[in-house]
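>>> Starting from these lines, generate the structure:
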Amino acid sequence: MAKLQRRLCLILFATIGCFLSGLQVRAMTHIVGGSYGWRFPSANISFYQDWARPRNFTAGDKLVFLYTTGMHNVLEVKKEDYDDCTQKNVIKTYTNGPTIFELTKPGDHFFICGLSNQFCNGGQKLSIRVMNGDTSSDGTTGGLFGIITKSSSADQLIHSRLGMVLGLLLPLIIIIIMLLI
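Okay, here's the model as predicted:
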């Protein structure tokens, strides 16, 4: 009886694990500037754009701006303010470091340090493109076994069904193996 209960528990955990492995982990936390943090990039005016370039940002991700309160801040601004390092159309101001900003909607997002025009003009600004939570910026979507390139809605439907079938087959295979043990 105890052996049967152990098998059933293992089967249950294996089934849950297989279903969870098919889920896509979406939310990422990005430390803006990596270990350098959010401060004046004295040596490289394009530092923050260089940092952002290889990354994919999706709705649900979080940006963490690491800075000392009073020495820097984070302003979410419109593109014009980003380009000109002005503060005419500030969307939101954050003054207490560190600032955690959740990316809630797709589109272009612009951030600058607003304590001094010198900081923004010197490169302490960040521009990112946020994609929907179901697609990365390179047009791919995660799958059960890695990355599947999306080229059409028909392909997406096929991949979705394939993922569902694999999600159901894996627990079945594990159950059969467990029963044979």
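>>> make it CA atoms for all contacts and neighbour counts henceforth
Will do.
>>> So what's the residue count around the closest residue to T149 other than its chain neighbours?
Take T149 and drop its neighbours on the chain: the residue closest to it by Cα to Cα, 6 or more residues apart in numbering is T140, 4.7 Å away. For T140, the count of nearby residues is 14 (other Cα atoms under 10 Å).
>>> Can you tell me how far T140 is from H109?
Using Cα to Cα, to the nearest Å, T140 is found at 21 Å from H109.
>>> before we move on, what about T141?
Taken as Cα to Cα, the span from T141 to H109 is 22 Å.
>>> Please name every helix or strand in contact with the one helix or strand F111 maps to.
Assigned by DSSP states H and E, F111 belongs to strand 107-112. Counting contacts by 3 or more Cα pairs under 8 Å, 6 or more residues apart in numbering; DSSP states H and E, strand 107-112 is packed against strand 74-77, helix 79-84, strand 125-131.
>>> what ranges do the strands span in this protein?
29-31, 57-58, 62-65, 74-77, 90-94, 99-102, 107-112, 125-131, 140-143, 146-149 (DSSP state E).
>>> List the contacts of I147.
Contact analysis of I147 by Cα atoms under 8 Å, 6 or more residues apart in numbering lists 140-141.
>>> nearest spatial neighbour of L75, skipping sequence neighbours?
T93 (4.6 Å).
>>> and that neighbour, how many neighbours does it have?
So T93, with other Cα under 10 Å, has 15 neighbours.
>>> Quick check: it touching F111?
No: the pair T93 / F111 is not scored as a contact, 9.7 Å apart, by Cα atoms under 8 Å.
>>> list the residues that contact both of the two?
Taking Cα under 8 Å, 6+ apart as the contact rule, the neighbours common to T93 and F111 are 74-76.
>>> Weed out the non-buried ones from those residues.
Buried by 16 or more other Cα atoms under 10 Å: 74-76, out of the shared contacts of T93 and F111.
>>> Proceed likewise with the subsequent sequence, for comparison:
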Amino acid sequence: MEFIVEKIGMSRTISVPSVPVTLLKLIDTKVCEVLENGKALVAYSNGKKINKPVAGQQKKYNLSKEFNRFATVKTSNTEAGDVDTSALAEGVKVKATFKTKGRGFTGVMKRWNFAGGPGGHGSRFHRRVGSIGNCEWPGRVQPGKKMPGQYGFETVTVSNEVVSFDPASGVLVLKGSVSGPNGALGRVRIAK
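Sure, this is the predicted structure:
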């Protein structure tokens, strides 16, 4: 079973010893259509404007205006309606999938923790890559060479344990951390 969640932030338990936890908010989702492969088409809200294709889908599935995004998730529902959250009990192992924070195009010192060169005057090697090639053989840059480039905004999945779940407010508390900034949308699925 999968759930669409929004990351609220991190906190800790007040027990001794305290445990670092991540707070996630379950997004209100409606099952529009149950597919034959154990998955379902669900509608949820992410606060963006509604375009014509989404308006057509809302009309087709009799949805209200707040549901403006659609996704396919694994679910235990057998018919359209609210998503069943009874499986999120205390102690259940889950896998949380989020996008990491995007840091844009970065150099090798930030991206790969290179040391860099001397900082003093007269040096022409401060925050640069340095030599990247080989000598006469093979005469090319090897694949996988650590170079400047896009850093972050990668999909990361981590295993966590459910500390608590409040069905009334929809707040899910996971032991440990998950990737991504506060407010990021992600998925939580129950591990086997």
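>>> Work out the TM-score between the chains.
The TM-score (TM-score structural alignment, normalised by the length of the first structure) is 0.23; 77 aligned residues with a Cα RMSD of 5.8 Å.
>>> Pipe the buried ones among the shared contacts of T93 and F111 of the first structure into CSV and attach distance to G17 of the first structure per row.
Output for these, formatted as CSV (distance: Cα to Cα, whole Å):
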residue, distance to G17 of the first structure
V74, 40
L75, 42
E76, 40
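>>> Enumerate every residue touching L23 of the second structure.
L23 of the second structure sits next to 7-11, 171-174 when contact means Cα under 8 Å, 6+ apart.
>>> how close does the nearest residue in space to R129 of the first structure that is not next to it in sequence get to L126 of the first structure?
The shortest distance from R129 of the first structure to any non-neighbouring residue, by Cα to Cα, 6+ apart, is to D108 (4.4 Å). Going from D108 of the first structure to L126 of the first structure by Cα to Cα gives 11 Å.
>>> Looking at the two, which is more packed in?
Each of D108 of the first structure and L126 has its neighbours counted (other Cα under 10 Å); L126 has more, 24 against 12.
>>> who's in contact with the more buried one?
Contacts of L126 of the first structure by Cα under 8 Å, 6+ apart are 48-49, 52, 110-112.
>>> Find the pair from the residues you listed with maximum spatial separation.
The two members of the contacts of L126 of the first structure with the most space between them (Cα to Cα) are A52 and I112, at 14.0 Å.
>>> Compare the two (neighbour count), which wins?
Each of A52 of the first structure and I112 has its neighbours counted (other Cα under 10 Å); I112 has more, 30 against 18.
>>> on that earlier part again, with the contacts of L126 of the first structure in mind, which one is nearest to I11 of the first structure?
The shortest approach to I11 of the first structure among these belongs to A52, at 42.7 Å (Cα to Cα).
>>> Please tell me how far the spatially closest residue to the closest one that is not a sequence neighbour sits from Y94 of the first structure.
Residue nearest to A52 of the first structure in three dimensions, not counting chain neighbours: I128, with 6.9 Å by Cα to Cα, 6+ apart. Remark: distance between I128 of the first structure and Y94 of the first structure (Cα to Cα) = 18 Å.
>>> Look at A55 of the second structure and give its secondary structure.
helix (DSSP: H, G, I helix; E, B strand; the rest coil).
>>> any idea how far it is from N160 of the second structure?
Distance, A55 of the second structure to N160 of the second structure, using Cα to Cα: 37 Å.
>>> Please list all residues in contact with the closest residue to V77 of the first structure other than its chain neighbours.
Distances taken as Cα to Cα, 6+ apart put V90 closest to V77 of the first structure, at 4.5 Å, once the chain neighbours are dropped. For V90 of the first structure, the contact set (Cα under 8 Å, 6+ apart) comprises 75-78, 81.
>>> tell me which residues of the lengthiest helix in the first structure are tucked away?
Scanning the first structure for the helix with the most residues, using DSSP state H, yields helix 153-180. For helix 153-180 of the first structure, burial by neighbour count (16+ other Cα under 10 Å) applies to 159, 163, 166-167, 170-172, 174-175.
>>> what's that helix packed up against?
Looks like helix 153-180 of the first structure contacts helix 2-22 (3+ Cα pairs under 8 Å, 6+ apart).
>>> Let me see the residues that make contact with the helix it packs on.
143-144, 163, 167-168, 170-171, 174-175, 178-179.
>>> Against which helices or strands is the host helix or strand of M109 of the second structure packed?
M109 of the second structure is part of helix 108-112, with elements assigned from DSSP H and E. Helices and strands touching helix 108-112 of the second structure, by 3+ Cα pairs under 8 Å, 6+ apart: there are none.
>>> In that helix, which of the residues would be classed as buried?
108-109, 111.
>>> wait, which of the contacts of V90 of the first structure is closest to K62 of the first structure?
Nearest to K62 of the first structure out of the contacts of V90 of the first structure is E76 (Cα to Cα; 13.9 Å).
>>> Surely that closest one touches F110?
Yes: between E76 of the first structure and F110 a contact is recorded at 5.7 Å, counting by Cα under 8 Å.
>>> Could you measure from the residue nearest to L75 of the first structure over to I11 of the first structure?
51 Å.
>>> likewise K62 of the first structure?
Taking Cα to Cα, one finds K62 of the first structure at 36 Å from I11 of the first structure.
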